[in-house]
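Novice: Any chance you could fold what I've pasted below:
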Amino acid sequence: MATARDLFEAVPPDRRRQLTDLAREVSLPRATRLFEEGRRADRFWIIRSGQVALDQHVPGRRALVVETLGRDELLGWSWLFPPYLWHLGAQTVGPVEAVEFDAASVRALCDSDAVLGRAMYRYVAETVADRLHGTRTRLLDLYGPQGVEPDD
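Specialist: The predicted structure follows:
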């Protein structure tokens, strides 16, 4: 489930330049491993084209894909919350074009500019809430009662 708006739309217009100054365009080939669960979260991306699979380690098995992200979606939010460790792993499904940000630089910018910081935290919180809602819906589809009439 995509967030309601793009990161750059979430930031007040007079603060966008500060954020774009920290951005860099990247091209990622198919099957590029971007991060691993439990490792240091030192950057994040806004996907411009292509898809990235988020996966979770399952002991004794291959990592299980839990969600696939695409155009204009935020890839990575663990960089914003201590202890700054990835909660999942991520790998490109095909070629991906993205905007990449250095997490420490963006955190420092958020700390120095309360307006921009509030906008970033709100954007990430909305993203997490949207994804949690999507996860709950998928869980209900998988494990919810099938064909049960609602209580009146």
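Novice: CA atoms for contacts and neighbours, from now on please.
Specialist: Fine.
Novice: so where does the residue lying closest to residue 8 once chain neighbours are set aside fall, helix or strand?
Specialist: Take residue 8 and drop its neighbours on the chain: the residue closest to it by Cα to Cα, 6 or more residues apart in numbering is residue 16, 6.4 Å away. Using DSSP states H and E, residue 16 maps to helix 16-20.
Novice: picking up where we left off before, and the residue nearest to residue 8, how far from residue 109?
Specialist: 12 Å (Cα to Cα, to the nearest Å).
Novice: Please give me every residue in contact with the closest residue to residue 58 other than its chain neighbours.
Specialist: In space, and not counting its chain neighbours, residue 58 is closest to residue 64: 6.7 Å by Cα to Cα, 6+ apart. Contact partners of residue 64, counting by Cα atoms under 8 Å, 6 or more residues apart in numbering, are 55, 56, 57, 58.
Novice: From the centroid of the protein, which residue is nearest?
Specialist: residue 75 (3.0 Å; Cα atoms, centre = their mean).
Novice: To check against the first, give me the structure of this:
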Amino acid sequence: MNTAQHGFLAALAPAHRDRLLGYAREVAVPGGARIFEEDGYADRFWIIRSGHVALDIHVPGRRAAVVETLGQGDLLGWSWLFEPYRWHLGAQTRGPLAASEFDAARVRTACREDPAFGLAVTHEVAAVVARRLKATRTRLLDLYGSAGAAETGRAP
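Specialist: Sure, this is the predicted structure:
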């Protein structure tokens, strides 16, 4: 399936999608590779063409918790757009990965130079942030809390 026909790219108007793709370079990442670490500098982002990436969060005293798994068409990384440009999660491939990689500074510059393009990209990244926040919250409640405790605000 063409990643421009679904996922993050499909949400952009054709002119904005084409402009963004003009900044892409194709990369291949082996299975099991750490793509980025929580709190590392977010200087790039990816749109997954094939393969899967697990997003994880550090949990003190425990193994990192996988909060979501991304696949074809998904945007990997949003922290590059918002200061202080630090990753909020970690990411590791679940097998071989093919992706379009973008230099964050170049895309941020393009967003500043063309406000319509910048608004479109920012809007779609913000939609991803909102979905990921909800997914992370749900996953952490599944892992570490009970529904009743979450509703009352009390720890399990």
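Novice: After superposition, what's the TM-score here?
Specialist: Scored against TM-score structural alignment, normalised by the length of structure 1, the superposed chains reach a TM-score of 0.83; 142 aligned residues with a Cα RMSD of 2.0 Å.
Novice: once the structures are aligned, where does the helix or strand just after the helix holding residue 16 of structure 1 end up in structure 2?
Specialist: Later in the chain than helix 16-20 of structure 1, the nearest helix or strand by DSSP H and E is strand 23-28. Counting by TM-score structural alignment, strand 23-28 of structure 1 falls onto residues 24-29 of structure 2.
Novice: In PyMOL, how would I select just the buried ones from the contacts of residue 64 of structure 1?
Specialist: Buried residues among the contacts of residue 64 of structure 1 (16 or more other Cα atoms under 10 Å), as a PyMOL selection:
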select buried, resi 55+56+57
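Novice: As a markdown table, the contacts of residue 64 of structure 1 with distance to residue 46 of structure 1 and secondary structure would be great.
Specialist: Output for the contacts of residue 64 of structure 1, formatted as a markdown table (distance: Cα to Cα, whole Å; DSSP: H, G, I helix; E, B strand; the rest coil):
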| residue | distance to residue 46 of structure 1 | secondary structure |
| --- | --- | --- |
| 55 | 18 | strand |
| 56 | 21 | strand |
| 57 | 23 | coil |
| 58 | 27 | coil |
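Novice: Across to structure 2, which of the contacts of residue 64 of structure 1 hold up?
Specialist: Mapping the contacts of residue 64 of structure 1 onto structure 2 (both residues aligned by TM-score structural alignment, their matches' Cα atoms under 8 Å) leaves 55, 56, 57, 58 still in contact.
Novice: any idea which of those residues is closest to residue 98 of structure 1?
Specialist: When these are compared for distance to residue 98 of structure 1 (Cα to Cα), residue 55 wins out at 18.9 Å.
Novice: Around the residue nearest to residue 8 of structure 1, how many other residues sit close by?
Specialist: 15 (other Cα atoms under 10 Å).
Novice: So it is in contact with residue 7, correct?
Specialist: No. Here residue 16 of structure 1 does not reach residue 7: they are 9.5 Å apart, not a contact under Cα atoms under 8 Å.
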